[in-house]
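S.K.: Attaching a predicted model along with its sequence, questions to come.
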Amino acid sequence: MPLTKVTRNYQITIPAEIRKALGIKEGEVLEVKLEDGRIIIERPKKERKTLKLGKKISPEEIEKSIEEGMKECLQ
């Protein structure tokens, strides 16, 4: 069983053999939760929305997207 260490910033590295087995890529978002005293790390059930690049986005549009995303997370 591979081991990992908690850094001073409370970060951990997922061991390479686990990343490869699960196909975890750099930049991927994972959900972290606590169940029965265990840390569970998994892919979120819902796909996160992304903003398409190629056009200028106003601060108001960014705020609106953040609010919509937060509402979806609470459902």
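M.R.: Thanks, I have it.

S.K.: When you work out contacts or count neighbours from here on, use the C-alpha atoms and nothing else.
M.R.: OK.

S.K.: how far does stretch 13-32 sit from the chain's center?
M.R.: Stretch 13-32 sits 10 Å away from the centroid of its parent chain (Cα atoms, centre = their mean, to the nearest Å).

S.K.: typo on my end, stretch 19-38
M.R.: 8 Å.

S.K.: measure that stretch end to end?
M.R.: 19 Å (Cα to Cα, to the nearest Å).

S.K.: contacting residues around it?
M.R.: Contact partners of stretch 19-38, identified using Cα atoms under 8 Å, 6 or more residues apart in numbering, comprise 39-44.

S.K.: one more structure, for comparison:
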Amino acid sequence: MIEETKITRNYQITIPATIRKKLGLKVGDTLIVKLEGDRIILEPKRRSITEIRIRLGRKVDWRYVEETIREVIEKG
């Protein structure tokens, strides 16, 4: 996916809506900025499982989540 954006006078950019939606970015999320050669790479900072647990509280069966993650990792 390729999108275009402009740099404002304050050196800010807007992340296009299609990309925000695809990555699930929300106001207040943190991005990691990397420089690779002459390319600027933006990546969402992923939350730790502990942060996610606190945020979701008891709404999730964590045993199921952790079991599913283990299965995916094992299948590689």
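M.R.: Yep, it's here. Here the structure is a predicted model, which means the values were calculated and not measured.

S.K.: what's the TM-score here?
M.R.: TM-score of the superposed chains, computed with TM-score structural alignment, normalised by the length of structure 1, equals 0.56; 48 aligned residues with a Cα RMSD of 1.9 Å.

S.K.: Check the gap between the residue nearest the centre of structure 2 and residue 64 of structure 2 for me.
M.R.: Structure 2 has residue 44 as the residue nearest its centroid, 3.4 Å off, counting by Cα atoms, centre = their mean. Using Cα to Cα, we find residue 44 of structure 2 at a distance of 25 Å from residue 64 of structure 2.

S.K.: Helices of structure 2, start to end?
M.R.: Using DSSP state H, the helices of structure 2 run over 17-23, 49-56, 62-75.

S.K.: okay, the ones you listed in a markdown table with mean neighbour count and distance to residue 4 of structure 2 next?
M.R.: Converted to a markdown table, these look like this (neighbours: other Cα atoms under 10 Å; distance: least, Cα to Cα, whole Å):
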| stretch | mean neighbour count | distance to residue 4 of structure 2 |
| --- | --- | --- |
| helix 17-23 | 11 | 11 |
| helix 49-56 | 10 | 32 |
| helix 62-75 | 10 | 34 |
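
S.K.: Kindly reformat those helices as a markdown table containing distance to residue 33 of structure 2.
M.R.: Putting those into a markdown table (distance: least, Cα to Cα, whole Å) gives the following:
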| stretch | distance to residue 33 of structure 2 |
| --- | --- |
| helix 17-23 | 16 |
| helix 49-56 | 21 |
| helix 62-75 | 27 |
